[in-house]
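>>> Sequence plus predicted model, see below.
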Amino acid sequence: MRRWLRCAAFALLALAAAALLYVGTACALMFWPANAGARAPATGTPTVEAWVLSNGVHTDLVFPIRSATIDWRELFPPAHFKAVAPDAEFVAIGWGDREFYLHTPTWADLTAARAFGAMLGGNRALLHVTYLTRAQLRHGAYRLPLSQPQYARLADHVRATLTGGRATPIAGAHYGNDDAFYEAEGGYHLFETCNTWTGRALRQAGVTVSRWTPFDFNVTWHLQPVRPPP
């Protein structure tokens, strides 16, 4: 019995040490960011109005629906959605675990088994796309200082995530009228999270961001939050 208790205590200590190492590494790397010398586009340089949107756990990339670089309606047609708002101006794009995405529409639906299942991996990923109005960017939005070439690299990152480079919707999968899910490359696990997908896109685009972004704060730490009007 004592031997079993010692083994259990050792296992718990090892798990706690691994968790501390995981979180500590993520925090430490915020202070050694990639693209540390990156500057916002110079005045007069054509820029793109874009953001990172965070709910405190998960991050999405947010882009104008249409620009000189891409018209997202051509890649993600409104016909794939129940009813896109007529005043929608932006599209939010995020990557995540298939089972978690499809079965956790609200935090009330979260279960320990589903959370651990996502962390342990084994499930394929999906891309989640939502058309947004400007009013929906009042909270949790962070400005992205993007030039047109940087924006083009982010658009390429999204296209490369789609299975076969094509937007294949998941039939009947929606949280509301303005969102849809698509087949995506890769699989979710402890070291490849929704936020590492966002962080990788930003690093490739030349935006200052942590070298590893398992958490939302790793993504947003170096960005400028949008202050909602009073």
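Received, thanks.
>>> CA only for contacts and neighbour counts going forward, please
Fine.
>>> Might you report the residue contacts of residue 110?
residue 104 (C-alpha atoms under 8 Å, 6 or more residues apart in numbering).
>>> Next, the buried residues of the lengthiest helix in the chain.
When the chain is parsed with DSSP state H, its longest helix is helix 2-29. Neighbour counts over helix 2-29 (16 or more other C-alpha atoms under 10 Å) mark 26, 27, 29 as buried.
>>> next up, a second structure to put side by side with the first:
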Amino acid sequence: MLKKIIRITLKTLGIIIGILALYALAAWLIPYIPVNKKARLEGPDEVTIYIKSNGVHTDIVVPVKTAQFDWTKYIKYEHTDDKDSTMAYVGIGWGDKGFYLQTPQWSDLKFSTAFKAMFYLSTSALHATFYPQINEGENCKAIQISYQQYEALNKFLVNSFDLDAGGNTVHIPSVNDGYGSTDAFYEAKGRYSLFYSCNTWANNALKAAEQKACLWTVTDKGIFYQYK
């Protein structure tokens, strides 16, 4: 009986290790497969958006107001500590609510938070950050898109919010979240998992706007590889 238990245990561990190895291989290789590779060669350059990473997590940065769209209908200056209405850009990122609100620093990460996030057991949130201006760099790239593509991008972003019955965003009050004074959080649709991360969401946003993106990625490296 003991030998049978050991054999089953070893077989189970082997299966788990095999699955994790396949996942790691896919997460490493698939981001090199591009979609919309020739996107920059098509259509007029009418709106400038940005992809911006903190080294782990990718945000989509858009103008707060254009003739086509006003983001203050969904993301309010007054929901930030500064309440500064002169900010010209807003970065929008999607992620696990536990990570956003309960993990100010990586040292604060709890096993329960990580476990829930990885296996569809938690809820999600949208994180918004206002900026006075955007400077390009290694972790921030400008992308020129058409009005039509911008409309498609905004549709994807708005559809990520979990709106109330009146069509309004649901602000999540946050205290000591480890973020700055120009940040706000909102209830979002969807659930974080091993296969759908914050970067998967950002990558899908680029796909919606018909921009260069990976076939699939869970890391920011896959996205930025397409914009070298």
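Cool, got the structure. Owing to the predicted nature of the structure, the values given are computational and were not obtained by experimental measurement.
>>> Quick check: next helix or strand after the longest helix of the first structure?
The helix or strand immediately downstream of helix 2-29 of the first structure is strand 47-54, counting by DSSP states H and E.
>>> Return the list of helices and strands in contact with that following strand.
With contacts defined as 3 or more C-alpha pairs under 8 Å, 6 or more residues apart in numbering; DSSP states H and E, the packing partners of strand 47-54 of the first structure are strand 59-64, strand 141-147, helix 148-161.
>>> number of nearby residues for residue 42 of the second structure?
By other C-alpha atoms under 10 Å, 11 other residues sit near residue 42 of the second structure.
>>> just residue 210 of the second structure next, same as before
23.
>>> who touches it in this structure?
36, 39, 149.
>>> ok, now residue 15 of the second structure?
So residue 15 of the second structure contacts nothing (C-alpha under 8 Å, 6+ apart).
>>> Kindly recompute the last result at 10 Å.
9, 21 (C-alpha atoms under 10 Å, 6 or more residues apart in numbering).
>>> ok so, going back, average offset of the longest helix of the first structure relative to the second structure?
With the two structures superposed, helix 2-29 of the first structure lies on average 2.7 Å from its match in the second structure, counting by mean C-alpha distance after the TM-score superposition for the first structure.
>>> Show me what residue 184 of the first structure lines up with in the second structure.
Correspondence of residue 184 of the first structure to the second structure, assessed by TM-score structural alignment: residue 188.
>>> That match: neighbouring residues, count only.
24.
>>> Need the residue closest to the centroid of the second structure.
What sits nearest the mean C-alpha location of the second structure, by C-alpha atoms, centre = their mean, is residue 198, with 3.4 Å.
>>> how much space is there between the equivalent of that residue over in the first structure and residue 9 of the first structure?
Correspondence of residue 198 of the second structure to the first structure, assessed by TM-score structural alignment: residue 194. Remark: distance between residue 194 of the first structure and residue 9 of the first structure (C-alpha to C-alpha, to the nearest Å) = 32 Å.
>>> check contacts around residue 25 of the second structure.
Contacts of residue 25 of the second structure by C-alpha under 10 Å, 6+ apart are residue 19.
>>> how much space between it and residue 57 of the second structure?
For residue 25 of the second structure, the distance to residue 57 of the second structure - C-alpha to C-alpha - is 20 Å.
>>> Neighbours of the aligned partner of residue 218 of the second structure in the first structure, how many?
Using TM-score structural alignment as the criterion, residue 218 of the second structure maps onto residue 214 of the first structure. As a burial measure, residue 214 of the first structure scores 25 neighbours (other C-alpha under 10 Å).
>>> do the same with residue 35 of the first structure
17.
>>> List the buried residues for stretch 147-167 of the second structure?
Per 16+ other C-alpha under 10 Å, stretch 147-167 of the second structure contains these buried residues: 147, 149-154, 156-157, 160-163.
>>> likewise stretch 128-137 of the first structure?
So stretch 128-137 of the first structure, judged by 16+ other C-alpha under 10 Å, has buried residues 128, 129, 130, 131, 132, 137.
>>> Straight-line length of it, end to end?
Stretch 128-137 of the first structure end-to-end distance (C-alpha to C-alpha) = 17 Å.
>>> What is the distance between it and the centre of its chain?
14 Å (C-alpha atoms, centre = their mean, to the nearest Å).
>>> Same question for stretch 162-172 of the first structure.
17 Å.
>>> just stretch 78-85 of the first structure next, same as before
For stretch 78-85 of the first structure - counting by C-alpha atoms, centre = their mean - the centre lies 21 Å from the chain centre.
>>> ok, now stretch 207-218 of the second structure?
12 Å.
>>> Quick check: the match of residue 184 of the first structure touching residue 92?
No. Residue 188 of the second structure is beyond contact range of residue 92, at 11.5 Å (criterion: C-alpha atoms under 10 Å).
>>> Find the residues that touch each one of the two.
With contacts taken as C-alpha under 10 Å, 6+ apart, the residues that reach both residue 188 of the second structure and residue 92 are 126, 127.
>>> Contact partners for residue 93 of the second structure?
Counting by C-alpha under 10 Å, 6+ apart, residue 93 of the second structure has contacts 52-53, 57-61, 125-129, 157, 160, 185, 198-199, 201-202.
>>> what about the first structure, which of those residues hold up?
Using both residues aligned by TM-score structural alignment, their matches' C-alpha atoms under 10 Å, the first structure keeps these contacts from these: 52, 57-61, 125-129, 157, 185, 198-199, 201-202.
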